[in-house]
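1. fold the following.
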Amino acid sequence: MKNTFLLFLFLLSAKFGCQIVKDSSQSKASIYYDVKIIASSYNKQWLAYRPLYLLNNDTIVIKNTHSHTMPSLRFVGFKENSFFIQDKAILLCDQKRVRYQDLYSNLTVEYNSVKKVGGIASQGLYYILDDSNNLTVYNALSKRILVLSGVVDLIYNEENEQLFVHQNKAGNNQIAKLVGTRFVQLYSTTKEIVDWEYLSNADKLLITEIDADKKAVIVLCIYDKTFMRLPFGFGVDEDLMMSALANQSGLLLKKMIKNPKMEVAEVWYANKVNLTEFDKKHQQRVEYYIWRFASNDLKPVPINDFSLIMPSNNPDFLIAFNPINDNDKIDFYYDLDFSLFNIKTSCFHKIDNLRQSEMVMSLDGKFLVYRNKKNQWLVFNTHTFTTQVIDAFQAKNPVFNSNNNWLLLETDKAILKYDLVRNELSVFSSNVDNAQIVNRKKESLTSVSNYRIYNSTLISDSEILFEEKDNNSNLTSYSLWKNGILRPLILPTPNKISDFIYDKHFNRIVSVQENYNTSPYISLLDIKSKKEDIVFNKPSKYSIDRHVVNYLSVDNKPLKGVLYYPLGYDETKRYPMVVHIYERQFTKSNTYVYPGLGLRAPLGFDLYALLREGYFVFFPDVIPESIGAGLSALYCVNNALDAVKNIKTIDTNKIGLIGHSFGGYEVDFIATHSTRFAAYISGAGHSDIIKAYYSYNFNRAYAFQFESGIYNMPYPFHVNKQLYIKNNPIYYADKVTAPILLWSGKNDKNVPWEHSLSFFMALKRNNKKTIALFFPGKNHDLGNATIESQELYVKMLDWWAFFLKDEKDKAWIKKML
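-> Below you'll find the model as predicted:
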């Protein structure tokens, strides 16, 4: 790794004339790093954390949180997940290599040629499957318990701690389960097993085997070893998706059959919301069946042009969805019509529509909670087929209690409770602001990316953990509601908090915290004694000054800007300033300022390097409002600059503006309307929003980004064309007054690189000063620690030095002049 990086630096120094060698932040790259907690023992006595260095992340540190005298254990060369074996040992993993490390002694056991590894927590066991297909099970002391040969594959169900193996013995395929310290056979066949999966909500195994050139599906009941065979087989080139019905009563089968005849043309239909349907229907047709275990028969389900049919948590019903082709407003998430299919009567019952495809089901399937197109929260009772309106327009994120008789909803000022028996809404807790419920179990029920259908249930009805965030002050706190009483766990702090881990009774809390001047540290808080221990801390060896300013948006919303001062700031000098824009940035201002990020920054931007080189760096909030995204950005940036104009050490003639993606669009637009900047850098931004509006991206019409997404334009294009024209950068390329550096990846599927190319050509046609950097094969960003990202990093520093500091020794820029 070291030699590879040295070669990397040599090639860069040859390409850019030794500028890399002079970057002093590289020497600090091995000093400062982020921290990620990767594992903890059951009672949080032992923690495993990973220092994330700028150029590698293969180090793991083990810490005993109960002992201040016991030294930490440090291991290098393990990039994959690791896990504890009770409080006795830890398994360290890296590709084909696993190391067992006793936590109290020097005992180490190395395992090589490893295919799979895992642990069974409650039993204090771990298992290793090697390349020779031998599965070995060990106890917590690394003593071998049993060995099983001929193991083709294994499945481990973590929730129920069940280990299943597929073993081949002399052509006989067997499925077995670990029981105690031995494997018990569940199923045996001489046929080839080509696939198998575990259905956790049915406690059954689905086994697919080849039988006379057909695929056959066997459902294996784990607790009594009985099995059933699907009444029909299907071709080896056909796919079958299976999902369990509620109460383990059967399966919903989705059979996908390839069409024998292929049309040459792709047929696109304007009346379809999901434009990917042309591709799927072009290649295959879909059939649905219900397989009831009790009768072992198949019942076809009519599709009726529904795009998705899936089980509900009610055993009597399936639920079916179809996107609504609504031209009033386009969202990233589809609006959907939904119906219930009565399994007994084979009838569909149209229920309602969903706004932005969001629905939460109770685990017993009795209640469906959703927003309709009027943005009302509704509760549908599948037992009585009645609907109740929840009078909580601004509420979000409903979560059911364990008994499914009430649910909670989050709002900006309180947590609300809706009683599903009395149909009554009340305030559950009024002492929380912008609170999110942390200890919930949320499970998506579909893999369709534009559908938000899920279960959401409290882990505990009597102990509910809240995270509160004050976006105005950027403070974070945690509190615990227990048996009607709300008590603070972590008081409001300006620190950024991540990896928040707690024990079963919330007696000990572990978190990673950081701030712009505080490098990440690991905090262990004892709730009873209110004592905080710092498990790990790497104090910063430098200090950064910053200043927060306030200003208004065009619609008079309060905004903030964060101004960072150059390192070694001298109030008798004047400094250039770089302004970075992208939506609201204040809430991210409690992230530690790392030196050396230019080594891996996928966008080339390095705050520390700019401060070290003697620039002010300004992060103003920018929001799109009534006058359009571009004009709003111009207004916000002008007000932000006015808010810092009294700082006389800022050289107002030497200010640069930079942004990427949506920020790149904002830079393009501001460059065509402002004379306050001496230079610009724009990365991968839309230069022609009308072209982008009528484009195809994310498997759908890209207009959603403008009507309901990041651009937040108040009207569709056909309703107010002048609004889009006024906010379209490329139409005003002739008005640019300062040089622009453009860059884009030529494989960018998010913002096609042609937008940067078109803006470049428009600037070129109007004799403007511009250079474009196009990176073949690269996407919306340039990747971490790539040659391309490093080149962009160097060229960005060159660009600012040339135009903001008058350092005219940059030959590649001189060619533009």
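2. alpha carbons only for contacts and neighbour counts from here, please
-> Noted.
3. between the two ends of stretch 387-406, how far is it?
-> 15 Å (Cα to Cα, to the nearest Å).
4. now stretch 280-287
-> 13 Å.
5. also stretch 369-378?
-> From its first residue to its last, stretch 369-378 covers 6 Å (Cα to Cα).
6. then stretch 688-700?
-> Note: stretch 688-700 ends 19 Å apart using Cα to Cα.
7. give me the contacts around it.
-> 273-276, 686, 701-703, 705-706, 717, 724-725, 727-731, 749-750, 755 (Cα atoms under 8 Å, 6 or more residues apart in numbering).
8. and the residues you listed, which are buried?
-> Among those, those scoring as buried are 273-275, 686, 701-703, 705-706, 717, 724-725, 727-731, 755 (criterion: 16 or more other Cα atoms under 10 Å).
9. compare with the first, here's sequence two:
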Amino acid sequence: MNKNLNLYIILLVIICALHSLKAQDNNDSINEKSFWNTVIPTKLSPDGKWAIISQTDNTSSKSNKTYFVNTKTKEKKEFSHLDHFYDYFLDDGLFIAKDNGKIIVHTLNHNDSLVISNIKNFDVSKQNQLLIYLNNEFDVSIMQLNEKLNRNKIILTKSNIQSFYLSKNSKHLILLSKDNKILHVNLSDFSIKKITSIDYSIEKLQWNIQQDAFLIKSNKNKFKLVDLNTYNISEIKIPFPEKTSAIDISFFSNNDLFISFNEITNQPIPETQYIDIWQTNSKHLIPSSFSLKYITLQKAFVYKTAENILTQLDTSNDTNYLNIGVPGFLLSFNPYLKQDFSTSNAIIDYHLFDIKKLKNIALLTTTTSKVFSLSKDNKHLLYPKTSDDAQWEILSFETLKKTPIIKGKSEKVNLTPIWSKDSKSIIYASNSILKIFNIEDKKIREIGEFIKANQGQKIYLINNKQKENNSQFLNLKSPLYFYVNSQTDNRIYIYEKDNLQHIYETDNIINLQTNFNNPYSDKANAVLFSIENYNLPPKILILQGRKIKELINSPIDPDLYSWRKKVEFTYSDKHKVTLHGSLLYPKDYNPNKKYPMIVNVYDLTFSNSLNYFTTPLPVASHSGFNPTLLSEKGYFVLQAQTYVSEEGATISAIDCTVNAVEKALIVEHAIDKENLGIIGHSFGGYKSAAIITGTDIFKAAIAGAGLYDILGQFNFAYSYMRLMPDWYRTEKVQLNFNQKYSENPEKYYKNSPLLNAYKINTPILLWTGLEDINVPWKNTQKMFLALKREKKPVIALFYNKIAHNLSRQKNEAKANIDLTYRIIDWFDYHLKNNKDIQWIENGLNLNKYSKSYL
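-> The predicted model follows:
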């Protein structure tokens, strides 16, 4: 009895201890999240006095905290409970947030809020600090905002309103009453005038270029043009058929209109329900949905407002038109005529079309891009002359003469040309020199030189560019800010008073969230940005004028990352091309010990560069690859540049990578040359598999989502992502064969990982996502089968509902964590001789067999 009791007590103690350990593990995992919070510069207020800073724990793609930081005092206020305020960040510390049918007006300067409930819709005039909102009782109100909320004033309230429309310049407000009256509110004096009454629903209201007139399209395809200067109403009678698609309506600068649409006739094409036919001369290869289709007729018109004349344009032979806003002219083009699928976008001839003469009068450019920039005075058109943007020219609408400004050849464009606001100049950079082209005398002035940028990098303009009618304009009388990321250092420059100077220099990476929000304040002449590197978490700074001030640091304990060490070195291939390697050291590095090394390959540039600060959280991995986690696990991590030579991607990758490893072994003697691994994803996945067809220096390899079958799954494959044949991606782009298969089949064979898989001796882990249409997952299946046929050591992972990449996104996080651990397992098994990893041991042991239950 005592023995049983003692046994029971021992078991109870063990269970409690295990439970305590599990709880401790859970607590550690929870706390681990809070260890790795990093900050991101999100937005700067128009007056530059407050900045929005996001904080993420790096376990998901979303921010876990949001702060407003005073750029002068550094006072920090948390508003993580609110959302949808990025578009409504105003002067004087005011912002407006949406929250479940409510709008919240908050003043940061006075820490006060105003809540307005039962809101149906709202908009904000940033220029006038006006809040316009429509409640559920169909009352529209205009409130003048003040940083002291008790001074907010309702300027106007109008009842019985079903919808409203604010012009982009915030000068006009259009109201539609429930009894279908259209009212105009002049926001300069808040006067109201009835324009007209309608007997239909408004399907679309579209403002003109000057924002002083608008077009109404009804649900019955009726069109009315309203001029707010004269209150003249023009009814445009367009012969709209019963069924249409692809309706496009745009204004010219004189309020003329361009209208185009496809007329869907009643004439069916029965065979579209059961057959899809591709032909030798097909210029448009889109897989059929096998739904019944009807003959479609393309139609295009120009409506001349002053004369009330509608002119139909010729759309035969697939002629399309592009409205650039200049009265009397269009650009005409045929999108199919020169399509040969040799580029990602079709090569197109763009002609200047004279509307009065109804004919083309000049060929402007042959290019794959639709980049046409009109000067603010409508007198000149700026456009690239070639598809590579190496040559640019200007067309004068007064003389119809063309003037080249960038002639290509020895000029490399670093900054795309942009118009000045006064239409007198064009600013651009080529060969890392800032230049200004004068429209009147046709002369180019060199303003100053930027630091030489990396290959593939550009000079970036920070300023918020004014946009009108698809063109961008810069005020050259105000300061302009630029930044350049180079291999050695990164700089911010200022252009002011016809002079270019660099005002900030760092060896850290400079980040500006220009793609998402505005990091620049015109009023305050300020720039919000962050800096970081492999052992410096993101730190947010603000540049005001020429002064830099630190705002906020990422709240990470330095003990977690201060041990990190990285060494940069150069090496060369057999063609004497200089390349760069970055070597990250293992944690607790001891120069007297030996450590395995993992080599990461891609191309000349890396999206997951070791120069950035990364966290060791598995969910924060870049498609399973986490250099920080690997270094914490005791690995050297080498990121080695490769490129594509004339011999091909495989041949050059082998040469570059072997030379990189040899140089790394000279730089650091603690690297164990007997335990080397290689890893890559996408183009890096291709190269990782390709490299081990030509060398046995690696004991383990991992290749993710690679294009191994460059003939069957790439060169002679159809891309369901790009909706076109994929051969341009082998002949150009990354693989860059510069030849068709028929012109050099031997080159294709030598550079195909699939056709050379039989040469591989290195154990390789393959992985892909089953929803990958960028590099179809069949590539991985074929590579696996080629290796299995030769009984080579290989395991393939096929992730369900995963596309080309894995990240912290909710639908990808689980797979990303799983892959991260499997990558560590794979290298531990082969490079650290940890043979207790059963999924690998059972999968590679030819003395056993396995069955797939998937």
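10. which of the contacts of stretch 688-700 of structure 1 fall in helices?
-> Residues of these located in helices (DSSP state H): Gln705, Phe706, Tyr724, Ile725, His755.
11. can you redo these as CSV with distance to Phe616 of structure 1?
-> Formatted as CSV, these follow (distance: Cα to Cα, whole Å):
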residue, distance to Phe616 of structure 1
Gln705, 32
Phe706, 33
Tyr724, 33
Ile725, 34
His755, 30
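12. name the nearest of those residues relative to Gly604 of structure 1.
-> Distance to Gly604 of structure 1 across those (Cα to Cα) is lowest for His755, with 19.5 Å.
13. how near is the aligned partner of the closest one in structure 2 to Phe798 of structure 2?
-> Using TM-score structural alignment, the equivalent of His755 of structure 1 in structure 2 is Asn779. For Asn779 of structure 2, the distance to Phe798 of structure 2 equals 11 Å [Cα to Cα].
14. one more: Leu512 of structure 2?
-> 36 Å.
15. who's more crowded, the two?
-> Leu512 (22 against 17; other Cα atoms under 10 Å).
16. the more buried one contacts Phe529, correct?
-> Yes: here Leu512 of structure 2 reaches Phe529: they are 5.0 Å apart, a contact under Cα atoms under 8 Å.
17. where does the lengthiest helix in structure 1 end up in structure 2?
-> Longest helix in structure 1, counting residues (DSSP H): helix 787-804. Under TM-score structural alignment, helix 787-804 of structure 1 corresponds to residues 814-831 of structure 2.
18. which parts of that stretch are buried?
-> Quick answer for stretch 814-831 of structure 2 (16+ other Cα under 10 Å): 814-817, 819-820, 822-831.
19. over to stretch 14-24 of structure 1?
-> Buried, per 16+ other Cα under 10 Å, within stretch 14-24 of structure 1: Ile20, Asp23.
20. could you do stretch 374-384 of structure 2 as well?
-> Those would be Leu374, Ser375, Lys376, Asn378, His380, Leu381, Leu382, Tyr383, Pro384, for stretch 374-384 of structure 2 by 16+ other Cα under 10 Å.
21. and the counterpart of Glu307 of structure 2 in structure 1, how many neighbours?
-> Residue pairing (TM-score structural alignment): Glu307 of structure 2 is matched to Ser295 of structure 1. The local packing of Ser295 of structure 1 (other Cα under 10 Å) involves 8 other residues.
22. so Ser295 of structure 1 sits in a strand?
-> No: using DSSP: H, G, I helix; E, B strand; the rest coil, the secondary structure at Ser295 of structure 1 is coil, not a strand.
23. any idea how far Asp606 of structure 1 is from it?
-> 65 Å.
24. next: Gln283 of structure 1.
-> Counting by Cα to Cα, the gap from Gln283 of structure 1 to Asp606 of structure 1 is 47 Å.
25. same check on Ile670 of structure 1?
-> Ile670 of structure 1 is 22 Å from Asp606 of structure 1, by Cα to Cα.
26. kindly report the same for Leu792 of structure 1.
-> 11 Å.
27. now swap in Ser553 of structure 1 and tell me
-> 27 Å.
28. more neighbours: which of those two?
-> The neighbour comparison of Ser553 of structure 1 against Asp606 (other Cα under 10 Å) goes to Ser553, with 23 against 20.
29. now do the contacts for that one.
-> Ser553 of structure 1 touches Leu559, Val622, Ile623, Ser632, Tyr635, Cys636, Asn639, counting by Cα under 8 Å, 6+ apart.
30. residue contacts, Tyr711 of structure 1?
-> Pro624, Gly628, Ala629, Phe662, Gln705.
31. ok, those residues vs Pro566 of structure 1, which is closest?
-> Of the contacts of Tyr711 of structure 1, the one sitting nearest to Pro566 of structure 1 (Cα to Cα) turns out to be Phe662, at 26.7 Å.
32. what is the aligned counterpart of the closest one in structure 2?
-> Checking TM-score structural alignment: Phe662 of structure 1 goes with Phe683.
33. its match - how many residues pack around it?
-> Phe683 of structure 2, neighbours per other Cα under 10 Å, totals 21.
34. where do the strands of the stretch 551-700 of structure 1 begin and end?
-> 558-564, 575-580, 616-620, 650-660, 679-683, 696-697, 700-701 (DSSP state E, counting those that start in this stretch).
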